[in-house]
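Undergrad: sequence first, predicted model second:
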Amino acid sequence: MAIKPHRRYSAEEKAQLLEIVQQAQERTGQPVEEILTQLDLPSATYYRWKSRAREGCLADRVVVPRRRAPLPTPEEVVAVCAFARAHPRMGYKRLTWQMVDQDVVYLRPYQVYHILQEYDLLCQRQPPPPESLKRPREPDHPDEVWHIDLMYLYIPPRWYYLVDILDSYSRFLVHWRLNLTMHAETVTLTVQEALEQLPERRSGEPKLVHDWGSQFLSAEWRAFVTGAGVTDIKTRVAHPESNGRLERLHRTHREEGFSEEDLSAYHKALDAMAHWSDYYNYERPHSALKYLCPIDYYRDDPEARLAERQRKLAQALESRRAYWEGVYGC
């Protein structure tokens, strides 16, 4: 007797087959798997039937198909089409529930989908946004993008203006200047000093990212950008997040860089800023740089520094293992 594949067996036939397998095993002593192979009965099917026999439910479960819902009426189809044409950018699920909420028609999403598909009214995927709305790619080398911003510092008896220039790729504080005014000439002078420090630079670089401050809208700034051969990039209006890396640096200045004593006099503030900028660039691990220092990305090889870390950790692990093996003698 062999099992025919894809055939549905009644509960009596299943019980008979289970009994045949059991009798064959008792009489011949063969393993169950060999008997099942001779009968072409899959072992998974056999054990499933056996489990269901213990539960007393060998009969197949009959699934009664649900009655198909009545088709939408012509009036409902017309209403759906009209609503879809009035909202061409809305997906069919949103259309469905909005029509229910607005008492237009009361249909299920799949019914609305079929109507829209039949009349070619399905919302098409929107084209990608223009390049101007996309987030710019991350810089991949030093001095490609610089962020510029001013920070107000009150040093008695007046306000001073700290101009920072931050390299976007490495978070290196390229240059800073504590100015008496916030006029355009002080900002252009600070950027010019930073550019003079570069050994070489690519055409159109660095790209200077800044807000819409009056310094960056002046004729002097525009003339400087043209003469220096750099690229001028303005952030979105009233959107400090566009210059967020430098905004975060300014927060770090306040939290870690300056004390009240440092801001008690102009010369003390200069000394504190010089000490702090050296520490920030050369000694302080940066969370955005895998806890390397900005100088490691700005003028060093970060991959080599990370590999060196892993080598030290591996050596320490071997030393630690040798220590404990010596302690326990194993």
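TA: That came through, no problem.

Undergrad: CA only for contacts and neighbour counts going forward, please
TA: OK.

Undergrad: so which residues of this structure form helices?
TA: In the chain, the segments counted as helices under DSSP state H are 11-28, 32-39, 43-55, 74-86, 92-101, 109-118, 184-196, 219-228, 244-252, 266-282, 294-298, 302-328.

Undergrad: what's the angle from the third one to helix 11-28?
TA: It stands for helix 43-55. Angle, helix 43-55 to helix 11-28, by axes from the mean of the first three to the mean of the last three CA atoms, to 10 degrees: 110 degrees.

Undergrad: then the fourth one?
TA: For helix 74-86 against helix 11-28, the angle by the same axes, to 10 degrees is 80 degrees.

Undergrad: what is helix 74-86 packed up against?
TA: In this structure, helix 74-86 packs against helix 92-101, helix 109-118, with contacts taken as 3 or more CA pairs under 8 Å, 6 or more residues apart in numbering; DSSP states H and E.

Undergrad: for those, which one sits closest to residue 151?
TA: helix 92-101 (47.0 Å; CA to CA).

Undergrad: for the closest one, which helices and strands make contact with it?
TA: Here helix 92-101 touches helix 74-86, helix 109-118, going by 3+ CA pairs under 8 Å, 6+ apart.

Undergrad: from the chain's centroid, how far away is that helix?
TA: Distance, stretch centre to chain centre, for helix 92-101: 31 Å (CA atoms, centre = their mean, to the nearest Å).

Undergrad: adding another structure so you can compare the two:
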Amino acid sequence: MPFPIQRIQTDRGREFFAIDVQKMLKSYGIKFRPNRPASPHLNGKVERSQKTDKVEFYSTVDLASTDLDTLLAEWQHYYNWERSHSAHNGKTPIERYFQLLEKTPFSEDVAKDYHPDQEHIQEQNYRRELQLRKLKRCL
């Protein structure tokens, strides 16, 4: 990415709660912020992007094709550099990126504000996670 990733927001899929995944995110200074259960609206941008991929890319290619990697790279370039997006008022993602470039912090600035000791390995079970947070506040 041409900008520092500060946090990752996911659904509560088991794969995101793996201890190794969370440790890797911490090693890169990335905060892990899973959505509350039953909150699909918080993943709307991802869901919309996946729908676009399904309709505009995957439905037009043979998934068994030997050049699927090339086709995917071409699609990614088109999606980010040529295809306008209503979420960006008709601009492409790269045009929007350049609009925000001056407001985008440098990696060093983001790293200064990251405190790994304040990040903990999160539980997939939301109720248990809430109980653990309450216990820690009492200590």
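TA: Everything's here; your move. Note that the coordinates shown come from a computational prediction; the quantities given were computed from them, not determined experimentally.

Undergrad: picking up where we left off before, can I get the helices and strands packed on helix 92-101 of the first structure in a markdown table with mean neighbour count and distance to residue 99 of the first structure?
TA: What follows is those, written out as a markdown table (neighbours: other CA atoms under 10 Å; distance: least, CA to CA, whole Å):
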| stretch | mean neighbour count | distance to residue 99 of the first structure |
| --- | --- | --- |
| helix 74-86 | 15 | 8 |
| helix 109-118 | 16 | 10 |
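
Undergrad: aligned counterpart of residue 35 of the second structure in the first structure, please.
TA: Aligned against the first structure by TM-score structural alignment, residue 35 of the second structure finds its counterpart in residue 235.

Undergrad: please report how far its match lies from residue 209 of the first structure.
TA: Separation of residue 235 of the first structure from residue 209 of the first structure (CA to CA, to the nearest Å) stands at 7 Å.

Undergrad: any shared contact partners between the two?
TA: Residues within reach of residue 235 of the first structure and of residue 209 at once, by CA atoms under 8 Å, 6 or more residues apart in numbering, are residue 243.

Undergrad: the two: which is more packed in?
TA: Using other CA atoms under 10 Å, the more surrounded residue of residue 235 of the first structure and residue 209 is residue 209, with 21 against 14.

Undergrad: please pull up the equivalent of residue 20 of the second structure in the first structure.
TA: So residue 20 of the second structure corresponds to residue 220, using TM-score structural alignment.

Undergrad: so how far is residue 195 of the first structure from its match?
TA: Counting by CA to CA, the gap from residue 220 of the first structure to residue 195 of the first structure is 17 Å.

Undergrad: more neighbours, those two?
TA: A count of neighbours by other CA under 10 Å puts residue 195 above the other of residue 220 of the first structure and residue 195, at 19 against 13.

Undergrad: circling back: residues contacting the match of residue 35 of the second structure?
TA: Going by CA under 8 Å, 6+ apart, residue 235 of the first structure touches 209, 210, 211, 212, 242, 243.

Undergrad: just the closest of those to residue 84 of the first structure, please.
TA: residue 242 (37.6 Å).

Undergrad: would you confirm that the closest one contacts residue 236?
TA: Yes: contact criterion CA atoms under 8 Å: residue 242 of the first structure and residue 236 qualify, at 6.7 Å.

Undergrad: neighbour count: these two, which is higher?
TA: Higher neighbour count among residue 242 of the first structure and residue 236: residue 242, with 18 against 13, using other CA under 10 Å.

Undergrad: and the nearest residue to that one once chain neighbours are set aside, how far from residue 282 of the first structure?
TA: Closest residue to residue 242 of the first structure apart from its sequence neighbours, by CA to CA, 6 or more residues apart in numbering: residue 235 at 5.6 Å. Computed as CA to CA, the residue 235 of the first structure to residue 282 of the first structure distance reads 29 Å.

Undergrad: same thing with residue 248 of the first structure?
TA: Plainly put, residue 248 of the first structure is 18 Å away from residue 282 of the first structure if you go by CA to CA.
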